[in-house]
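Enquirer: Mind folding the following:
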Amino acid sequence: MLSDDELRAHGPEWLVHLGEWGALGAWAVGWLLFWRLPRLRVPAVGEDLLEVSDHHADPRAAVIVPARDEAATLPILLGSLAGTDPRVDEVVVVDDASTDATASVARACGARVVVPDARPPEATGKVWACATGVDATASPDLVFVDADVEVAPAGLGAVLDHLATTGGLVSVEPHHRIERPYEQLSALPAIVAVMATGAASPWRPALRAAFGPLLACHRTDYEDVGGHLADPGAVAEDIALAARFRADGHPVAVLGGGDLIRFRMYPAGIGQLVEGWTKNLATGAGATRPLRLLAVVAWVTALCWSMVALAAAPLAPTTAPAWAVGLSVAFAVQVWAMARQLGSFGPWPALALPLHVAGFVALFARSVQLTVVRRQVVWKGRAVPIRTAAAGPRLRRAGAAQDDPR
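Expert: I've put the predicted structure just below:
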């Protein structure tokens, strides 16, 4: 047995080793949280699709684009949608009180423009716009697409093929198209978001979360679960809708966009990136299953610990520097392997990992402070209060949408 003096002398070193082994274990857990995100793909010629959906008799689809101040991004989306798939019967842009030329740009690109009725205070702008788009269309399949998405010629067909195969809710996380250095900071938040859904785990658990840039479902299923208006005040409307589908027994699929669906997530600058991730990070954490959330927290904590250990390595016991360097390299390789599945991030999330970790911690702290403490975030110039799903009565309809006559 060690004497008191020996314990005092060796105690800190044992604590360091305990932290090192714990961090290594959390690193291994990271691979269970994010191994491979299945990609949306075009079926091979002659490939049989196992049809479990019974809605395929009428294949018409409506594309609904909720848009607020999206004049700059709409031409890319609407241009990419033109003539992509004969099943697309309607393309509707819902102008959510834009202050720019969103409506005229959408109309010039060949889309039908719809203006929602007055939005009730308990509904968020995107929820109300999506519900308005559903009411303004008649096609049996619905595809909700954000204005900053770009669709490859075969992309929408692949989404509709997958929907015809699985039914339920099909969600696509577009491939991040990175053009400016600050956009690299989305790598870690995007990785953590995918970890939280379980979509990239080796065992593919039943999912109850989704990504909102592209969602597809059958109209009958959408109406069965109450649609977006089942939770009108949802800040993360994609997560709320996926939870409704799962609760009612419908499957939820999450796919990576790969070469078929991509976007620039926050092209307007670092302020937009901070606003967007502030809105989504803590909200998504609150919707994650407890055991999975614990595993994600362990991975993030170990990642942070490895960066601190690397910085403190020169002051640590003799074996600590090698451990710190090795562990940091292991995390850097892991982050690089995960990030490259999600977008064109390149090597920078790995090479500048301490900067990315610091940025993620700051974003998450801000998200908790605004969503949990202050209960309000700002998005696209609007203050959005954070409400629980049971905070108010379910809205039945978005009202009779009016075509924009301008």
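Enquirer: When you work out contacts or count neighbours from here on, use the C-alpha atoms and nothing else.
Expert: Fine.
Enquirer: Who's the closest spatial neighbour of Cys130, skipping the chain neighbours?
Expert: Distances taken as C-alpha to C-alpha, 6 or more residues apart in numbering place Pro66 nearest to Cys130, at 6.0 Å, with adjacent residues excluded.
Enquirer: Am I right that that neighbour sits in a helix?
Expert: No: going by DSSP: H, G, I helix; E, B strand; the rest coil, the assignment for Pro66 is strand, not a helix.
Enquirer: What is the neighbour count of Asp95?
Expert: 26 (other C-alpha atoms under 10 Å).
Enquirer: Check Ala383 too.
Expert: Neighbour count for Ala383, taken as other C-alpha under 10 Å: 11.
Enquirer: What of Phe331?
Expert: Counted by other C-alpha under 10 Å, the residues lying close to Phe331 total 23.
Enquirer: Check for me that it belongs to a strand.
Expert: No: with three-state DSSP as the criterion, Phe331 is located in helix rather than a strand.
Enquirer: Quick one: classify the residue nearest to Arg112 when sequence neighbours are not counted as helix, strand or coil.
Expert: In this structure, Arg112 finds its nearest non-sequential neighbour in Val92, 4.9 Å apart by C-alpha to C-alpha, 6+ apart. With three-state DSSP as the basis, Val92 sits in strand.
Enquirer: now the other sequence, so there's something to compare against:
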Amino acid sequence: MELTAVDWLGVSVVVRWLLGWWLSRHLLPLPALCLEHAPSVSVLIPARNEEATLHHLLQGLAAQTLQPLEVIVIDDHSSDGTAAIAQASANGLPLRLVQPPPLPPGWCGKTWALHHGVQCSGGEVLVFLDADTEPAAGLLESLVAQQQRLGGLVSVQPFHRTERLYEQLSMLFNLVGLMAVPLGPRCGVAFGPAMATSRAHYLRSGGHQAVASRVVEDWFLAHCYEQEGLPVSAFIGDGQIAYRMYPGGLGDLVVGFDKNFATAAGEVRWPWMLAVVLWLSGLFWAAWCLPASLLGWPLVGDPNPLGHGVIYGAYAVQLLVITQRVGRFRWSPLVFPIPVLFFLGVFLLAIVNLERGSVQWKGRTVSTR
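Expert: Okay, the predicted model is just below:
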């Protein structure tokens, strides 16, 4: 029997839907491992205007099963109460608050802060945690044990904890960012919010000085490790570490994803990018066709809403299942055309800012080139 153009289109969408399951198969959580031995650990936290989030991280560090040698909060010239919050939330931690010298030309704020923090530290193992992360009690032990087992650089992408309605719009950014890269042992990918490395391997890679000007320093730091023959491994943080991204409002969320989108897209390996684009094209089709068939909008293919409803439901179920490991997205998988529109809007804005060459972030001009 000869298939019509509509039939072929339906088969194509189903294949792209199946591709989504294939892309999500490698979302591996950080394993819970026992330490080979208990090393001295320096925890380094870059913090610029993080008064609303820092106390969650320090409370989590105080409850760790592996207690660090030192916790160094690098106050990156904050204009809010970050320094006071750090001192008030020490909770018995061996905490030091330091401030780097003024930002020199050729450096990003985060890379300069962490470079300075490492120079002030003394642990055998360096753990870098973003100030908005919220670790479970076993995070440090699991992360350091995995670094002992694998060597090189080990990182974790935190589970995205959402509270307010606008945060649901970030669903696709979280999901695509993980689908577009390989994960697991020796995958070659690093996530900046939570990373662990031995001091020896850090120095051998060139450290943050080698990626001084990079906005997405984690990606390029991973390259530096690989160039030195050191493994780079990455996992998801479901059950181990969470964060609430951009609690400052919708504007912060747009600019934050915009700068990461514009600077990191070129680093994704093309086979993975092609697979993600194919999956997204099926998702975009499903997001358009059901409303179009119901509302009489221009439509390519069968105008019957029943078939489009089945495809829409299949993608909604897929998003509900996959995002459970990535973040707390309650309603956005069910009304995914709204996050799709938001994703496309930020993507177009990222292209504009890529041409413009910069975005404004936390009071600084950040290069997108």
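Enquirer: ok so, going back, and the residue nearest to Arg112 of structure 1, what does it touch?
Expert: By C-alpha atoms under 8 Å, 6 or more residues apart in numbering, the contact set of Val92 of structure 1 is Ala62, Val63, Ile64, Val65, Ala111, Arg112, Val113, Val114, Gly133, Thr137.
Enquirer: Which residue in structure 2 aligns with it?
Expert: Mapped onto structure 2 by TM-score structural alignment, Val92 of structure 1 lines up with Ile72.
Enquirer: swap in Gly168 of structure 1?
Expert: By TM-score structural alignment, Gly168 of structure 1 lines up with Gly152 in structure 2.
Enquirer: quick one: its match from Val215 of structure 2, how far?
Expert: Going from Gly152 of structure 2 to Val215 of structure 2 by C-alpha to C-alpha, to the nearest Å gives 22 Å.
Enquirer: which of these two has more neighbours?
Expert: Neighbour totals were compared for Gly152 of structure 2 and Val215, and Gly152 leads with 26 against 23 (other C-alpha under 10 Å).
Enquirer: about what we covered before: can you put the contacts of Val92 of structure 1 in TSV and add neighbour count, secondary structure and distance to Arg292 of structure 1?
Expert: Below are these laid out as TSV (neighbours: other C-alpha atoms under 10 Å; DSSP: H, G, I helix; E, B strand; the rest coil; distance: C-alpha to C-alpha, whole Å):
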residue	neighbour count	secondary structure	distance to Arg292 of structure 1
Ala62	24	strand	35
Val63	26	strand	33
Ile64	29	strand	32
Val65	30	strand	32
Ala111	22	coil	41
Arg112	17	strand	42
Val113	24	strand	41
Val114	22	strand	40
Gly133	30	helix	34
Thr137	19	coil	38
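Enquirer: ok, of the residues you listed, which one's closest to Gly276 of structure 1?
Expert: The nearest member of these to Gly276 of structure 1, counting by C-alpha to C-alpha, is Val65 at 18.3 Å.
Enquirer: out of everything not next to it in sequence, what's closest to the aligned residue in structure 1 for Thr111 of structure 2?
Expert: Thr111 of structure 2 maps onto Val127 in structure 1, with residues paired by TM-score structural alignment. Among residues not flanking Val127 of structure 1 along the chain, His228 sits closest, at 5.7 Å (C-alpha to C-alpha, 6+ apart).
Enquirer: what residue of structure 2 matches up with the one you found?
Expert: In structure 2, His228 of structure 1 lines up with His208, judged by TM-score structural alignment.
Enquirer: Tell me how many other residues crowd that match.
Expert: His208 of structure 2 has 26 neighbouring residues, counting by other C-alpha under 10 Å.
Enquirer: Spit out the contact partners of it.
Expert: His208 of structure 2 makes contacts with Thr111, Trp112, Leu114, His115, Glu217, Leu221, as judged by C-alpha under 8 Å, 6+ apart.
Enquirer: of all those, which two lie farthest apart?
Expert: Using C-alpha to C-alpha, those span at most 13.6 Å, a distance reached by Trp112 and Leu221.
Enquirer: Could you verify my assumption that Ala47 of structure 2 touches Asp130?
Expert: Yes: in this structure, Ala47 of structure 2 is within contact of Asp130 by C-alpha atoms under 8 Å, at 7.4 Å.
Enquirer: neighbour count winner among the two?
Expert: Applying other C-alpha under 10 Å to Ala47 of structure 2 and Asp130 shows that Ala47 carries more neighbours, namely 27 against 20.
Enquirer: Give the equivalent position in structure 1 for the more buried one.
Expert: Per TM-score structural alignment, Ala47 of structure 2 is aligned with Ala67.
Enquirer: Aligned counterpart of Val300 of structure 1 in structure 2, please.
Expert: Alignment note (TM-score structural alignment): Val300 of structure 1 maps to Leu280 of structure 2.
Enquirer: Just the element for its match, please.
Expert: helix 270-295 (DSSP states H and E).
Enquirer: now the helices: where do they sit in structure 1?
Expert: 4-33, 74-81, 102-108, 125-135, 155-166, 187-197, 219-224, 237-247, 270-286, 290-312, 320-342, 348-351, 353-368 (DSSP state H).
Enquirer: residues in structure 2 aligned with the third one?
Expert: Meaning helix 102-108 of structure 1. The aligned range for helix 102-108 of structure 1 in structure 2 is 82-88, by TM-score structural alignment.
Enquirer: which of the residues in that stretch are buried?
Expert: Neighbour-count burial for stretch 82-88 of structure 2, counted by 16 or more other C-alpha atoms under 10 Å, picks out Thr82, Ala83, Ile85, Ala86.
Enquirer: Could you do stretch 329-336 of structure 1 as well?
Expert: Residues of stretch 329-336 of structure 1 classed as buried by neighbour count (16+ other C-alpha under 10 Å): Val329, Ala330, Phe331, Ala332, Val333, Gln334, Val335, Trp336.
Enquirer: How about stretch 335-350 of structure 1?
Expert: 335-343, 345, 347-350.
Enquirer: Among these, which one lies nearest to Ile76 of structure 1?
Expert: Closest to Ile76 of structure 1, out of all of the buried residues of stretch 335-350 of structure 1 and judged by C-alpha to C-alpha, is Gly343, at 18.2 Å.
Enquirer: Run a quick neighbour tally on the nearest residue to that closest one once chain neighbours are set aside.
Expert: Counting by C-alpha to C-alpha, 6+ apart, His176 is the residue found nearest to Gly343 of structure 1 once chain neighbours are left out, at 4.1 Å. Using other C-alpha under 10 Å, His176 of structure 1 is surrounded by 27 other residues.
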